[in-house]
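Visitor: Sequence below, structure please.
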Amino acid sequence: MTNVYKCHCPHQWCQTSTFVPNWVLTMPAPSPPPNIQPVTPNPVFPNTATLPTCTPLQLIQTSPTTALVTVSIPAEAVFTLPTKALEIKMIRKNLKLTQCRFFNYSPPIICKPQDTPKLFLGGFVRKDIQYSEATRQTATTIEGVIKDFVIDVPWACVVDLGNTLIIPPTFFNQQHEYEFFSSTSLPSGFSTKDKLMSGDLSELNVVSTEFFNPLPTCTLVYSQINAMDDALDRVAMSNTLIGEGQFSRVQEKMVILIQLQLNIPAAIDTGTICCQR
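Guide: As a prediction, this is how the structure comes out:
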C-alpha cells in the first residue's frame, strides 16, 4: 500500500501494479501468423456500368410459357497477336453464351410508369486465328511458319422484350403485421374510470409469405457471326516482295445473330387452386 500514500489529493485513487506470475513472464511472445495477405479496403468496380439495349428482330410466342427470341448484337474489339503476322490464313469462330437472365416487369401501379421485361445476354466469341509469321526473306521470297492463337472476345447486351409476349406473372413475397388490443391503467392525473386502450407496443407479430417462382431458362437454338478483321499497325517490309507487310494489332467488328428459346414456367398459385376446388 506504499503507492497509495503517494497520492496527495484526497479525491485521487491510486492502485499498485497488477501482479504478473513468473510463468507468464517466461512465455515467448506470439509470432504473427504466416502468409497474411493485405486486405483491400474497397472492391474493384468494373469499368463499364451500362449495357447497350438491343431491339429483338423477332419475337414468337410458341406456347404460353415459351418464346423464340431472335436478336442481332453488334460488337467491336481490338486485340494483339503474340507475334508479327504476315497474313491471316483462317479464323474459326464459335459462340459462347454464359448469361441469359430474364427480368420480369413489376406489378402495374395506377399513375406509375410501367417497364417492359428485359433479357440480359452475355458471353464470348471464341476465335481460333491461324496466321503466317515471316522467319526469313530475300528480295524475291518470304519464308515463314504457321502460328495459332486463340482468344475469347466478350460481348453483352440487354434485350427489350416489349409488350407483345404473354408472360406468366411473378408472385412476390409479402409480410403482414398484426397486433392485439391492450388496455392498461392510466397514471395519476386521469380519472380512475378511464383506461389506456391501444395496440400492444411491446410486441411484433408478422406473417411472412414466400412464393418460390420457377427460374426462367434459355436454350440456344441458332447463332451466326459476321466479322471483319482489319490490321491497325501494318508496316511494309523492305528488301522483299512489293506490297508485303507485318502487323500485330487487329480491330474486329462483329454482328452476332442469336436465336434462343426462352422458357418461363408459370408459378403455382396455391390460393387459386384452393378456390377452384
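Visitor: When you work out contacts or count neighbours from here on, use the C-alpha atoms and nothing else.
Guide: Fine.
Visitor: I273 falls within a helix, correct?
Guide: Yes: under DSSP: H, G, I helix; E, B strand; the rest coil, I273 sits within a helix.
Visitor: so how far is V153 from it?
Guide: 49 Å (Cα to Cα, to the nearest Å).
Visitor: Could you do L257 as well?
Guide: Here L257 is placed at a distance of 15 Å from V153 (Cα to Cα).
Visitor: So which of I273 and V153 has more stuff around it?
Guide: It is V153, of I273 and V153, that has more neighbours when counted by other Cα atoms under 10 Å, with 18 against 9.
Visitor: number of nearby residues for N163?
Guide: Close neighbours of N163, defined as other Cα under 10 Å, add up to 10.
Visitor: That one and T116 touch, don't they?
Guide: Yes: using Cα atoms under 8 Å, N163 is in contact with T116, at 6.5 Å.
Visitor: quick one: contacts for the closest residue to E210 other than its chain neighbours?
Guide: Closest residue in space to E210, ignoring its immediate chain neighbours: N173 at 4.7 Å, by Cα to Cα, 6 or more residues apart in numbering. Applying Cα atoms under 8 Å, 6 or more residues apart in numbering to N173 gives the contacts 208-211.
Visitor: and for comparison, fold this next one:
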Amino acid sequence: MGKHDDSGKFRVEYYCDGKDDDDKHHHKHDKDDHKKPPSNSCSVGDVHVFGTSSIETIFPKTIKVPVTLAETSVVVCVEANMNLEKPATEIIRAWKSAIIEQCELVPTFNPYSAKLFVKGFIRKNIEYATVDHTSPSSVCGDIRHMTAFLPFDFCTDITFPQTGPSLQLSPDFSSSGALANHCGNGAQINTGLFSNRQVYNEKPFCELIYTEFTELDIGKNLKNVSGFVQSFTSVQEKIVLRIGLKILQNQQVPLPVICPTPPPPPPPKCNKKW
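Guide: Sure thing, here's the model as predicted:
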C-alpha cells in the first residue's frame, strides 16, 4: 500500500494480515526493517574527525645504523644416533654447518643484563662406504650419503657495559583519573580521564659470526664381514659446537661535527730594500 506523506513524496508501506484474526495482526512494516540491527546489538555512531596540525618538527643530526651491543661465544654439546640405510664399513667424509632459527634477547630486571634465547640445528652430511660383495681379499660396495638435522637450543646471559652501548628500550605508560562531581563530595561515575603512550622500539637481532666443531663418531651394531673388516648400521654422534654470535640493535647515532680547517696564514711581507 502506498500513500503521500506531508512533504508530498510517495512512500511505500507494507502490511501483513493474519489468517486467524485480521484485527489483531494488522500492522505496518517498513521496507528496510529487515536491515535494521536489533536494539541490543553493538554499533558505533556519530564519529567526528577533527583537523590536525603539526606541533613540533625535529631534524636530528643523527644517523640510524646497527650498533653492536655485545659479542658472545657459547659452547653447545649435541648427542644423537643416526641409522644408516645400508651397513657401512667406514665414513669417507663429513660436512657440518649450523643454522640459527631463532635468536631472541629478553631484558631482565637489571638494565645492564639480558637473557639470550637461541634455537637452531646442525646440518650434517656424511658419505660412507657400503658392503655389497666380499671375498677373502676384498670388500666391494657403493658410496652413499646421509643428511641429518640435529636440533639444539640454549639460553645464556648477556651483560652490557655501563659505559658503552647498551640496549635501548623506552617503556610504555598509561594513566587514568576521575573528575569530581558538582557537589564536590565524590567522583563523576560517567566521566573518566585516560591517557596512554606506546613506544615502538627497535627489536634487537643476532648475526652468526663463526662456528667450530669437534666430534666423535662411533659405529654401533658391529658385524664381521671379511677378515678384519667390520660393518655397522648406526652411528652415534657426539658433537661439541662453539657458536659466535653478535647482538645488534638499530639506534640513532649522532653525526660527528667537523670543524672547517682554518685557512693558512698569509706569507710574511719582505721589507728588504735592494
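Visitor: on that earlier part again, narrow the contacts of N173 of the first structure to the ones also in contact in the second structure, please.
Guide: Contacts conserved in the second structure for those, using both residues aligned by TM-score structural alignment, their matches' Cα atoms under 8 Å: 208-211.
Visitor: May I see the residues you listed organised as CSV, with secondary structure, neighbour count and distance to A67 of the first structure added?
Guide: Putting those into CSV (DSSP: H, G, I helix; E, B strand; the rest coil; neighbours: other Cα atoms under 10 Å; distance: Cα to Cα, whole Å) gives the following:
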residue, secondary structure, neighbour count, distance to A67 of the first structure
S208, strand, 10, 33
T209, strand, 10, 30
E210, coil, 10, 27
F211, coil, 14, 23
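Visitor: wait, which of the residues you listed is closest to S202 of the first structure?
Guide: Distance to S202 of the first structure across those (Cα to Cα) is lowest for S208, with 19.5 Å.
Visitor: Quick one: map the closest one onto the second structure.
Guide: Mapped onto the second structure by TM-score structural alignment, S208 of the first structure lines up with N196.
Visitor: ok, now which ones touch that match?
Guide: Neighbours of N196 of the second structure in contact, by Cα under 8 Å, 6+ apart: 172-175.
Visitor: so of the residues you listed, which ones are in strands?
Guide: 173-175 (DSSP state E).
Visitor: Can you tell me which of the residues you listed is closest to I209 of the second structure?
Guide: F173 (37.0 Å).
Visitor: Quick check: that closest one touching Q198?
Guide: Yes: counting by Cα under 8 Å, Q198 is a contact partner of F173 of the second structure at 6.9 Å.
Visitor: where exactly do the strands run in the first structure?
Guide: Using DSSP E, strands in the first structure cover 53-54, 58-63, 66-85, 87-103, 118-137, 142-160, 174-178, 181-185, 195-199, 205-209, 217-231, 235-236, 245-263.
Visitor: So for W23 of the first structure, which of these sits nearest?
Guide: Across the strands of the first structure, closest to W23 of the first structure is strand 205-209 (Cα to Cα), at 55.6 Å.
Visitor: Measure the mean distance from the closest one to the second structure post-superposition.
Guide: Here strand 205-209 of the first structure, set against the second structure after superposition, deviates by a mean of 1.8 Å using mean Cα distance after the TM-score superposition for the first structure.
Visitor: tell me the angle of that strand relative to strand 174-178?
Guide: Here strand 205-209 of the first structure runs at an angle of 160 degrees relative to strand 174-178 (axes from the mean of the first three to the mean of the last three Cα atoms, to 10 degrees).
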